[in-house]
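[1] Mind looking at a prediction? Sequence and model below.
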Amino acid sequence: MKIIKPITNWLEIHACAPTYSGWVLAGIAICFFGAGVNTMAGWLYVISGVSFALLIVAAFLPQRSLVGLVVKRRFINPVSAGDELTVELEIRNNTKQPVNLLQVEDILPIVLGKPIHQPIETIHSQGSYNWVYNHPTVRRGIYRWQTVELATGAPLGLFWCRRQHECAAKAIVYPTVLPLTNCPLVDEIGQDDSIKSDPRGKPFQTATAGLTRSLRPYRTGDPIRLIHWRSSARYGELRIRELEKVTNGQDIVIALDSAATWEEDNFEQAVIAAASLYFYAQRQQMQVQLWTAATDLVKGEKMVLETLAATHAGEDSIAKAPNKPLIWLTPNPAIAFLPNGSRWVLWQNTSTVNWDYPGIIIQSDRPLQLQLQTGY
């Protein structure tokens, strides 16, 4: 069987291969021919000749049906992990004859799922068939595939024929972005160096620091110190002050230590944390960038999400982390020096972290969102 299957696949793709019924008819034709040789009966020769002619026609027609078919693929919109990809294919018949009883198979990469099949009853002459299907996603990544197979056994079903079409596809699955309501890691970054001096020697501090920007309803996890009690009494519900953030004119960098050696689940958590911290900082109107070992600094929603979708643990490092306040996401507790005003997030069970700045040790048995919102 191990030898027969590759031969059958080769025949189906490059010519055509008999189906079970085709083998049965071929066997019957051979038997009738043998009986005719032994008995010299003409009617046996006629039956065997008709059977062989039927086999020849059945082997020729499926191949002819697949000539002139063109496959085109529409652009696949990016989705977040857990959502469904929408894949759209157009199969066009450029011949003057309709094509009947066709099967289309989109050969997905193994990590994304099994091949998807779709039967098509008829594609009319100079017509087309639009096939749209949704495919679930589990993990982030950039997935590429390029093969679509068209197959048919029509009209007699005695032979099966397949033809492969090059039809490149690229599907981007973004990491999950957690809806953080607050995050001390981002809110307090850079405050260790919040007082600067201008060229005249006078201290400089952002004028809007500590000023109330707006009020909003209380959400679970909000710090009690930000409750505006007077407004809460007036509205009959707790109201939270949203303050202007101090960034001291410096960029904030979410730095993912992707060159390090990670456990698989921890690295996926770190990617989710990086995306969540980036978008939280962006909502706070901070100048934020993402750094990974393989890409250096990137910014912009699309670029950041695509970078995080493509990154992997242990990738080659092309750049050093910038000398700016960082939120350093790493599994390595041995790093001793970070730029002034930095914070860190560590994925390792340890109680000895001798770093100069505060941070979070992520516990695998607790929700990641809660730990990022609780802070240190």
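    Ah, there it is.
[2] CA atoms for contacts and neighbours, from now on please.
    OK.
[3] How about the contacts made by the closest residue to residue 300 other than its chain neighbours?
    Among residues not flanking residue 300 along the chain, residue 289 sits closest, at 8.0 Å (C-alpha to C-alpha, 6 or more residues apart in numbering). Counting by C-alpha atoms under 8 Å, 6 or more residues apart in numbering, residue 289 touches 251-254, 278, 297-300.
[4] Ranking by neighbours, what's the top pick from these?
    Within these, most neighbours by other C-alpha atoms under 10 Å means residue 278, with 29 neighbours.
[5] try this one side by side with the last:
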Amino acid sequence: MLTRRGWSLVGACLGLFVAGRLLGTVELSILATGGVALLAGALVWARTRTWELDAGRDLRPARLHVGADGRVDLAISNRGARRTPQLSVTDVFDNGKRAARFLLPPLPPDETARAAYRIPTARRGRYRVGPLAVTATDPFGLARRTWGLGGFSEVTVCPRVHDILAPRQPGGRLVASVESVRARALVSEGGEEFLTLREYEVGDDLRRVHWRSTARTGELMVRQDEAQWRARAVVVLDVRPGAHDHGSFELAVEATASVVDRLTRMRRQVEVVTGAGQRLGQTRPGRSRTFDVMDQLATIEPGGTDRLGSVLSSLRARGRAALVVAVMGTMSAAELDALGGLTAHGSVTVVATRPPLTVLPGDRIAPPASAGAVSTQALVVVDTYAVPFPIAWNETMTRWQLSALATSPPSPSPR
């Protein structure tokens, strides 16, 4: 096909031909004919010239998070016996919405040229990269030919993951990480069995310090009970379209990813469900891989049938989740009461991404009378509307930890 310069020459030749006829000047007609011949030669050159090129693409990494650094490495080799002219190479991203363009210098036979560009990570999603588009232009720049080279690649941009404190557990204390577990089953002198010893982390209950191991190792060691090791956590993501605007939904997805990442690094069994009843995945203790859940969160959008009430009722009926984290948009009083009903079985934390809140951040909601047994648990509200999520979350968890330590009755220090 003709380039912009080629089409300009077409217009010039037409003007020369018309002027030659009107003025009766043979020279102008000859110039027009010469221009047409030049265009024809350029088109033939572009259509008939071929080169044997090979291309490779390497995504580093193929899965990353919003705001992370990623790159695409390209390698183009000349497998033919002729030297290539200067070529233009374009690698398209996200079905052509973005593109990286390079000029490929003339390549001798069996030579390889390399280039790289950064992966756009401003938005989460699953994006297709490629194929490469190679363009050859004739020496006069009048005609060009473009052909595809190589195949497609896929890159997944997962939601941003924030560094947050461990969620609050029953009794008002934070669950510390077991990333540095020194795992072995142990029995205290009083006959109380616990699963592991691990290093102290900020937020741990000081009453769980194992003083003998602390004296022996020189580091503050904390007991990890078997019940807490095996306890299941459920993260509920509100996907109702009416509950979110674009900004609040992206915040909700980031909050969900951050909580799942934190709990997984604590080797907790985590199940992720949406308010539409869709199960996004489950992680199990001892497995740090959260790829399945993160891949689902990378592409999730608001929508679907509103089954939030059914999801919460199911969690309450089963009563198997020791920890529930609900990432919500706009909430009604009925939905907040339903979340409060879950506190009869464990700890519930609500991350509110949109106002208005019917309770103040950090307020406690006692479970309804129909919840069964009397519970000392509380529902904790983390308000992220006016304060960034990681700051709001960490401040709320720390405030609850300090409050629990101040109000807890004194108990003998464990050995």
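    The structure has been received and is ready for your questions. Remember, it's a predicted structure, so these values are computed and weren't measured experimentally.
[6] TM between them?
    With the length set by TM-score structural alignment, normalised by the length of the first structure, the two chains reach a TM-score of 0.71; 337 aligned residues with a C-alpha RMSD of 4.2 Å.
[7] the longest strand in the first structure is where?
    Secondary structure of the first structure read by DSSP state E shows that its longest strand is strand 159-174.
[8] Quick one: name whatever helix or strand follows that strand.
    With elements assigned by DSSP states H and E, the helix or strand that comes after strand 159-174 of the first structure is helix 184-187.
[9] Where in the second structure does the following helix or strand past that next one fall?
    Using DSSP H and E, the helix or strand that follows helix 184-187 of the first structure in sequence is strand 196-197. Under the alignment (TM-score structural alignment), strand 196-197 of the first structure falls on nothing in the second structure.
[10] any idea how far strand 196-197 of the first structure is from the chain center?
    45 Å (C-alpha atoms, centre = their mean, to the nearest Å).
[11] Which elements pack onto it?
    Judged by 3 or more C-alpha pairs under 8 Å, 6 or more residues apart in numbering; DSSP states H and E, the packing partners of strand 196-197 of the first structure are strand 203-204.
[12] ok, now how distant is residue 100 of the first structure from residue 66 of the first structure?
    Here residue 100 of the first structure is placed at a distance of 10 Å from residue 66 of the first structure (C-alpha to C-alpha, to the nearest Å).
[13] got it, and residue 44 of the first structure?
    Counting by C-alpha to C-alpha - residue 44 of the first structure and residue 66 of the first structure are separated by 35 Å.
[14] And the longest strand of the first structure, what does it pack against?
    helix 4-14, strand 17-18, helix 42-66, strand 69-73, strand 79-80, strand 141-152, helix 301-310.
[15] for the ones you listed, which one sits closest to residue 132 of the first structure?
    Closest to residue 132 of the first structure of those is strand 69-73 (C-alpha to C-alpha; 10.1 Å).
[16] Measure how that closest one sits relative to strand 159-174, angle-wise.
    If you take axes from the mean of the first three to the mean of the last three C-alpha atoms, to 10 degrees, strand 69-73 of the first structure sits at 10 degrees to strand 159-174.
[17] so how far is strand 69-73 of the first structure from its chain's centroid?
    Strand 69-73 of the first structure has its average C-alpha position 24 Å from the chain's average C-alpha position, going by C-alpha atoms, centre = their mean.
[18] Any chance you could list what contacts that strand?
    Outside strand 69-73 of the first structure, the residues within contact range by C-alpha under 8 Å, 6+ apart are 88-95, 148, 165, 167-169.
[19] Would you check which pair of these lies furthest apart?
    Spatial extent of those (C-alpha to C-alpha) is set by the pair 95 and 169 at 25.7 Å.
[20] circling back: from residue 356 of the first structure, how far out is the residue nearest to residue 300 of the first structure?
    Distance from residue 289 of the first structure to residue 356 of the first structure, counting by C-alpha to C-alpha: 22 Å.
[21] now residue 300 of the first structure
    30 Å.
[22] swap in residue 285 of the first structure?
    From residue 285 of the first structure over to residue 356 of the first structure the distance is 27 Å, taken as C-alpha to C-alpha.
[23] so who does the counterpart of residue 327 of the first structure in the second structure touch?
    Aligned by TM-score structural alignment, residue 327 of the first structure pairs with residue 325 of the second structure. Contact analysis of residue 325 of the second structure by C-alpha under 8 Å, 6+ apart lists 233-236, 348-351.
[24] Same list, those residues, but as JSON lines with distance to residue 93 of the second structure please.
    Below are the contacts of residue 325 of the second structure laid out as JSON lines (distance: C-alpha to C-alpha, whole Å):
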{"residue": "233", "distance to residue 93 of the second structure": "37"}
{"residue": "234", "distance to residue 93 of the second structure": "35"}
{"residue": "235", "distance to residue 93 of the second structure": "33"}
{"residue": "236", "distance to residue 93 of the second structure": "32"}
{"residue": "348", "distance to residue 93 of the second structure": "41"}
{"residue": "349", "distance to residue 93 of the second structure": "39"}
{"residue": "350", "distance to residue 93 of the second structure": "37"}
{"residue": "351", "distance to residue 93 of the second structure": "34"}
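[25] Tell me the counterpart of the residue nearest to residue 300 of the first structure in the second structure.
    Checking TM-score structural alignment: residue 289 of the first structure goes with residue 271.
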